[in-house]
Each structure stands twice: as structure tokens, then as C-alpha cells.
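*Asks:* Generate a structure from the sequence data that follows.
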Amino acid sequence: MYQYIRKFTQKYTSGIVDVYRSVGWTSHDNENVIKIFNASSHVIIVIKDEKVVAVTRALSDGVYNAAIYDVVVHSDNQNKGVAAEMLKILLDEFSSLSCIHLISTSGNEKFYKKSGFKMLKTGMAIYHKSHLEDEYTY
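*Replies:* Purely as a prediction, here's the structure:
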């Protein structure tokens, strides 16, 4: 049974770091996790057996736009519907907004298309790290 926590508290920090590291995101340390989750307007932390197994976060102005970040499931808990449920919760909350932005990690585009996301005609980004620019831009 999964528990979906909607508020970040620092007691979850090390578990969240573990989730990120399980999928190779090693720059997400305790300090950075605290900063990004405190700055997010929407947070979901998924707990199973008292352990953090998945997280997502988003920023929204509450009127027009939202951006979803870091839909991440621990490598031991993937393909069990957890990411889809987190996404559904956020999409339901953002249903009155004009636009919901999301940048998929490579290889996960099909997953997001199933939830209604579409490729952008005019989407653009600036990446200050070359490995991210190489992965996400043309």
C-alpha cells in the first residue's frame, strides 16, 4: 500500500536523495533536495513500508501555467503504476490551467504521451551543462 504525502518535511530528505541516486541522479544531495522541494509549489512523496519510493514536484502560478519536474521512482519500485498515479494527482490539480509543461527524460516520452502530453512546436530551453544540452536539445 502506497501513501502519497503532499507536504515536504526534512525528515524525508535522505529517502528522497536515495530515490534520485537509484536512477543515477547523483547531484541531488541533501542540501539541494531541501532547496528544490521547499521552492516547489506542489510536492508528492510516495511512501511504502516507511520508505520513500518515489517523488515528484511542480511549480505553478495557480492560474495559467504549471511545470512538472522530477517524476522519479526508485529503481526497485518502477513499473508498478506509482509514476502514473503521481502524474494523475498533479494533472487533476492542474486541470483548470491553460498549460502544463514537462520535460521528459530520454526514453520516457511514450509514458507521458499516454497521459496526454504532446511534443512542442516551439519549446526552447537553455542548458548550462553540456551533458544536459546534449540529451535534451537538437
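*Asks:* From here on, just use CA atoms for contacts and neighbour counts.
*Replies:* Noted.
*Asks:* mind listing what's buried in stretch 42-57?
*Replies:* Within stretch 42-57, the residues scored as buried using 16 or more other CA atoms under 10 Å are 42-47, 51-57.
*Asks:* can you list contacts of whichever strand or helix holds Tyr69?
*Replies:* Under the criterion of DSSP states H and E, Tyr69 resides in strand 65-73. Strand 65-73 has contacts (CA atoms under 8 Å, 6 or more residues apart in numbering) with 19-20, 23, 53-60, 82-83, 86-87, 94, 97-103.
*Asks:* switch the cut-off to 6 Å
*Replies:* 53-60, 97, 99-102 (CA atoms under 6 Å, 6 or more residues apart in numbering).
*Asks:* one more, for comparison:
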Amino acid sequence: MAIEWSDTAEGVDWIALSEMYRLAPLGNKSAQWLETAFSNSMFKFFVRSGGTVVAAGRAVADGVDCAYLCDIAVHPDHQGTGLGKELIQRLVNRCRGHRKIILYAVPGKEPFYGKFGFRRMRTAMAIFENPEQAAAGGYTD
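*Replies:* Predicted structure coming up:
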């Protein structure tokens, strides 16, 4: 099937997208949560196959200083096809001109993002809604 790219949220089935994130696996993100997050993001891409979203990602950005890539996911049936690489490259290209482009990776995936020029930060810090879960997942010390 043909792959279709879109940079708008028009026609997105948020419930199906929520299920795709669960399967990816990138956690449980409700349809309402995803709709709010993507709507509030400066840049976004949705990748469809047969009309169904099979990959998505977004970037929160201020237009000059900082862009943050997040919620990059590819359905398991489409992983390993290059969609994730193209998705990241498209988001990075949209974010060009910002002083810094940031993301935080699932532990163990850092080498993948390094191919795009991302480097480990020594001073990054975060406040997580669930600090115990973040530590258990390998995101914090």
C-alpha cells in the first residue's frame, strides 16, 4: 500500500492513534491526551497506509531557541521499514533554525538518534509526574 504523509491533524482517528502508541510500545496515551498534545505542537507528521495512521511524531517549538521532538512512534507492523528514520528527519528539518533540537530517548535507543546528530546532554534534568516509574524505566537516576 502507498504511504501518505500529512503535517496536519485533519482526519486523524485519535482512538486508533492511541492504540498505535500502545502497540509501538510507547505507553498508554488517551485519544484526548494525544489530540491536545498534537494540537499544541508547532510541527507534526502523521504517516498513513491504507488510510490508517501507522507512524506519528511531533515537535514542540518556540520558533527560535528550542524545539523538542516527542511522541515519535511507528506501528510494530511498519517498524524496520525506514518510516521512523524518515519521520525523525522530517521533524529535524522542520525544526532547523532553532538553536537546539532536543529529545529524550527510550533507554537503549540513543545510538539510533545519534545517527541524526543528537548527542547526550550532561545537564538535562526533568521533573516527572511519576518519578518512581521514570527511574524504573531507566530515564532517571
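*Asks:* re earlier: spatially, which two of the buried residues of stretch 42-57 of the first structure are the most separated?
*Replies:* His42 and Lys51 (20.1 Å; CA to CA).
*Asks:* returning to what we had before: a markdown table for the contacts of strand 65-73 of the first structure, including distance to Asp29 of the first structure and secondary structure?
*Replies:* Shown next, in a markdown table, are the contacts of strand 65-73 of the first structure (distance: CA to CA, whole Å; DSSP: H, G, I helix; E, B strand; the rest coil):
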| residue | distance to Asp29 of the first structure | secondary structure |
| --- | --- | --- |
| Val53 | 16 | strand |
| Ala54 | 16 | strand |
| Val55 | 14 | strand |
| Thr56 | 16 | strand |
| Arg57 | 16 | strand |
| Ala58 | 19 | strand |
| Leu59 | 20 | strand |
| Ser60 | 24 | strand |
| Leu97 | 32 | coil |
| Cys99 | 30 | strand |
| Ile100 | 27 | strand |
| His101 | 25 | strand |
| Leu102 | 22 | strand |
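*Asks:* Reformat those as a markdown table; add distance to Lys7 of the first structure.
*Replies:* Shown next, in a markdown table, are the contacts of strand 65-73 of the first structure (distance: CA to CA, whole Å):
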| residue | distance to Lys7 of the first structure |
| --- | --- |
| Val53 | 15 |
| Ala54 | 14 |
| Val55 | 11 |
| Thr56 | 11 |
| Arg57 | 10 |
| Ala58 | 12 |
| Leu59 | 14 |
| Ser60 | 15 |
| Leu97 | 21 |
| Cys99 | 23 |
| Ile100 | 21 |
| His101 | 21 |
| Leu102 | 21 |
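*Asks:* and the longest helix for the second structure?
*Replies:* helix 83-95 (DSSP state H).
*Asks:* What range does that helix cover in the first structure?
*Replies:* Helix 83-95 of the second structure corresponds to residues 82-94 in the first structure, going by TM-score structural alignment.
*Asks:* For that stretch, list every residue counted as buried.
*Replies:* Buried, per 16+ other CA under 10 Å, within stretch 82-94 of the first structure: 82-83, 86-87, 90-91, 94.
*Asks:* what do you get for stretch 120-131 of the first structure?
*Replies:* So stretch 120-131 of the first structure, judged by 16+ other CA under 10 Å, has zero buried residues.
*Asks:* cool, stretch 27-41 of the second structure as well?
*Replies:* So for stretch 27-41 of the second structure, counting by 16+ other CA under 10 Å, buried means 29-31, 34-35, 38, 41.
*Asks:* List the contacts of Lys115 of the second structure.
*Replies:* Contacts of Lys115 of the second structure by CA under 6 Å, 6+ apart: none found.
*Asks:* Now do Met42 of the second structure against Ala124 of the second structure, distance only.
*Replies:* To Ala124 of the second structure, Met42 of the second structure is 22 Å away according to CA to CA, to the nearest Å.
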